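> predicted model, plus sequence, below.
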Amino acid sequence: MPVKIPDNLPAAGILESENIFVMSETRAANQDIRPMKVLILNLMPNKIETETQLLRLLGNTPLQVDVDLLRIHDKASKHVSIDHMNNFYRDFEQVRHKNYDGLIITGAPLGQVEFEDVSYWDHIREIIDWSQQHVTSVLFLCWAAHAALFHLYGLNRKLLSSKRSGVFNHKRTTKHYPLLRGFDDEFFAPHSRFAEMDVELLRAHPELQVLTESDTAGAYMVLSKSNRNLFVMGHPEYQKSTLKDEYLRDLAQGLKPEIPENYFSDNDPEKSPIARWHSHGSLLVSNWLNYYVYQLTPYNLDDMSAITPWES
């Protein structure tokens, strides 16, 4: 949360140059507070596990967050009961008339399927288009990031010869963005995908900014110049055992997966995984929720035109 300081205090300029967020007394006195309204479109097969992962990150902030869960269709799922979906999830028609402070769209196990061949592709495009008018900021994760970059900017992913699975070292490519406040120069993040975006195409696009990347895993965090869309190519929400569970699942299905990189102790799947990304994942979501949702969203959600971008 911001530090409130007296108007015109000389320290303000120094703190801001160090990426310490401060708020003047005048701004604080005129700021109304209300719960943040966040919508989660959960595309992952294991709904409950993904819900838990995301809510854990959203809960690691002093902000009050009201969450609605959204499903892409009402078809039965193999991994969760229809009662769970009917009791806790909403259909798009139930929320399309609303505005939200934030929207999170999860990854999906569709890495080897062409976007136009995805059964709910038209519905995904409709929700993405809707979000550009009804949501202050959207966080796209993994497959959703690739899908949104394709739909919004015409940038297509490259399919990989084998699955990119593991925990990879990343570096900041820019310093002065609120999203990166508190980030170390290098940090770890997990990936689990069959495709990646061309970093040079992302850098060349006039509406996008590559904030962090990996020498091995490519672009990781990409932000639109409007601040409305944040694309994260990996899975900061994953818990310690998730990559192991995916690896064992693929083994059981006879897919002969490679051992996730930089994940198991001594690179031995018989040993325990090492979680290196939890602090990064928590900071990423906290910064997004604070600086790109809470600090930008209008008090009255009916007035989305009141959103003003950060001066980065």
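Done, it's in. Numbering: from 1, shown residues only.

> going forward, measure contacts between C-alpha atoms and count neighbours the same way
Will do.

> next, the buried residues of the helix or strand that contains residue 193.
In this assignment (DSSP states H and E), residue 193 forms part of strand 186-196. Applying a neighbour-count criterion of 16 or more other CA atoms under 10 Å, one finds 187-196 buried in strand 186-196.

> for this protein, just list every one of the helices.
11-17, 25-29, 47-58, 82-88, 92-95, 121-134, 143-153, 199-204, 242-252, 278-287 (DSSP state H).

> now do stretch 42-51: everything it contacts.
The contact list for stretch 42-51, computed with CA atoms under 8 Å, 6 or more residues apart in numbering, reads 69-72, 77-80, 105-109.

> most neighbours, which of the residues you listed?
With neighbours defined as other CA atoms under 10 Å, the most crowded of the contacts of stretch 42-51 is residue 107; it has 27 neighbours.

> spit out the contact partners of it.
Listed by CA under 8 Å, 6+ apart, the contact set of residue 107 reads 42-44, 140-145.

> got another, please set it beside the one above:
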Amino acid sequence: MPIKITDGLSAKELLHEEGIFTIDKGSALHQDIRPLRILILNLMPLKKPTELQLLRLLGDSPLQVEVDFCRTTSHESVHTDPSYLEQNYYTFDDIKDNYYDGLIITGAPVEQIPFEDVDYWPELTTYLDWSAGHAFSTLYFCWGAQAALYHYYGIEKRLLPEKLFGIFEYQLTQKGHPLLRGFDDRYFIPQSRHTAIDDIKVYNTPALDILSRSPENGINIIGTADHRRFFVLGHFEYDRRTLETEYLRDKNKGLPISVPKHYYPKDNDKNQPVFTWCSYAHLFYHNWLNIVYQETPYCLEDIGHGKFCVR
């Protein structure tokens, strides 16, 4: 089924080139089906690449998916044209009375700043509190996951001795979990962060289930038993060249940056990066959408009343 987006999104033409079908919201009204409604709070400074990466994964589904993008208003984006944001992004006031099957909250390059010092922190916590009654399942990744774990459970982040940068292997700790159905015992995911969470605090939080981890880098995926919150400390959505773009950006600026680990063959940045996480990324988002489809009440307004019946 096609993915339903606004006409103005820059990702639309590229998605067509990749064979991913899209449909505008006007045409979708003529289809006798209720699509899954997904809201994406895009906190990344470069909005357009993140849009494409996420839409590519959400569009690889037999379900019709309607995607809305939203943004913070308490932070002025300097990397994306304001007119583009006005045309294609909602604000909280625009969507606060809406209901969604799923919500995605992205990462942001602010991890070395205390949470309360991030200029849009109060607005982000408003989204986090609002989501409990307006979105059935929320997926948080990287800094978005750290922020949500801190807000909901008081789990702090800590600065790493060096940036965790590259492609890393993690092992499943809950085999058979619907979010990781079809995964091998081990999988790969890109990492690009200076901080980590307090794993001991996660283990001591009864509301949280650890779904995967590694001995070297700790916990990777966390969930709640009711499937309403999933936290991913990493970036399944990154495409083949994303880490390379970050690496070359910092290298060309003369900033201290190491070659991303387990990314280039023989760690030689003249070689093409190996795309070892692609199938896991598609499977992960397919599984999440399936959970959302199976468990969200058909009438989305029931989310606010705690009525979670299987379709």
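The structure has been received and is ready for your questions. Nothing here was measured: the structure is a model prediction, and the numbers come from that model.

> of the contacts of stretch 42-51 of the first structure, closest to residue 27 of the first structure?
Minimum distance to residue 27 of the first structure across those is 31.9 Å, recorded for residue 105 (CA to CA).

> from residue 167 of the first structure, how far out is that closest one?
Going from residue 105 of the first structure to residue 167 of the first structure by CA to CA, to the nearest Å gives 21 Å.

> what's the answer for residue 243 of the first structure, then?
Counting by CA to CA - residue 243 of the first structure and residue 167 of the first structure are separated by 9 Å.

> now do the shared contacts for the two.
residue 260.

> okay, now residue 233 of the first structure: neighbour count?
Residue 233 of the first structure has 29 neighbours, counted by other CA under 10 Å.

> I should have written residue 303 of the first structure there, sorry.
With other CA under 10 Å as criterion, residue 303 of the first structure counts 12.

> try residue 174 of the second structure
Residues within reach of residue 174 of the second structure, counting by other CA under 10 Å, total 14.

> with residue 124 of the first structure instead?
20.

> then residue 142 of the second structure?
Here the number of neighbours of residue 142 of the second structure (other CA under 10 Å) works out to 25.

> any idea how far it is from residue 234 of the second structure?
To residue 234 of the second structure, residue 142 of the second structure is 5 Å away according to CA to CA.

> still on that earlier bit, mean shift between the strand holding residue 193 of the first structure and the second structure?
Mean deviation of strand 186-196 of the first structure relative to the second structure after superposition (mean CA distance after the TM-score superposition for the first structure): 0.7 Å.

> residues contacting residue 165 of the first structure?
Residues in contact with residue 165 of the first structure (CA under 8 Å, 6+ apart) are 190-193, 243, 258-261.

> kindly recompute the last result at 10 Å.
190-194, 217, 234, 243, 246-247, 257-263 (CA atoms under 10 Å, 6 or more residues apart in numbering).

> residue 111 of the second structure against residue 156, yeah?
No. Using CA atoms under 10 Å, residue 111 of the second structure is not in contact with residue 156; the gap is 11.3 Å.

> comparing the two, which residue is more hemmed in?
residue 111 (21 against 18).

> just give the nearest non-adjacent residue to that one, would you?
Spatially, and ignoring its direct neighbours in sequence, residue 111 of the second structure is nearest to residue 143 (6.1 Å; CA to CA, 6 or more residues apart in numbering).

> ok, that neighbour - how many residues close by?
If you count neighbours by other CA under 10 Å, residue 143 of the second structure ends up with 27.

> can you check the one 3 residues further on too?
By the other CA under 10 Å criterion, the neighbourhood of residue 146 of the second structure contains 24 residues.

> my guess is it contacts residue 193, does it?
No. Using CA under 10 Å, residue 146 of the second structure makes no contact with residue 193, being 11.0 Å away.

> list residues touching both of those two?
Common neighbours of residue 146 of the second structure and residue 193, using CA under 10 Å, 6+ apart, are 107, 111, 233.

> how much space between the second one and residue 278 of the second structure?
Residue 111 of the second structure sits 25 Å away from residue 278 of the second structure, taking CA to CA as the criterion.

> did I read that right, residue 12 of the second structure in a helix?
Yes. Residue 12 of the second structure: assigned to a helix according to DSSP: H, G, I helix; E, B strand; the rest coil.

> if I look at it, how far off is residue 102 of the second structure?
For residue 12 of the second structure, the distance to residue 102 of the second structure (CA to CA) stands at 21 Å.

> of these two, who's got more company?
Shown here are residue 12 of the second structure and residue 102; by other CA under 10 Å, residue 102 has more neighbours (26 against 22).

> how about the more buried one, what does it touch?
Listed by CA under 10 Å, 6+ apart, the contact partners of residue 102 of the second structure are 36-40, 67, 131, 134-139, 228-229, 288-289, 291-293, 296.

> what's the spacing between it and residue 154 of the second structure?
In this view, residue 102 of the second structure and residue 154 of the second structure are 23 Å apart by CA to CA.

> so what does residue 284 of the first structure match up with in the second structure?
Aligned by TM-score structural alignment, residue 284 of the first structure pairs with residue 284 of the second structure.

> so what's that match up against?
Residue 284 of the second structure touches 57, 178-183, 236-237, 278, 290, counting by CA under 10 Å, 6+ apart.
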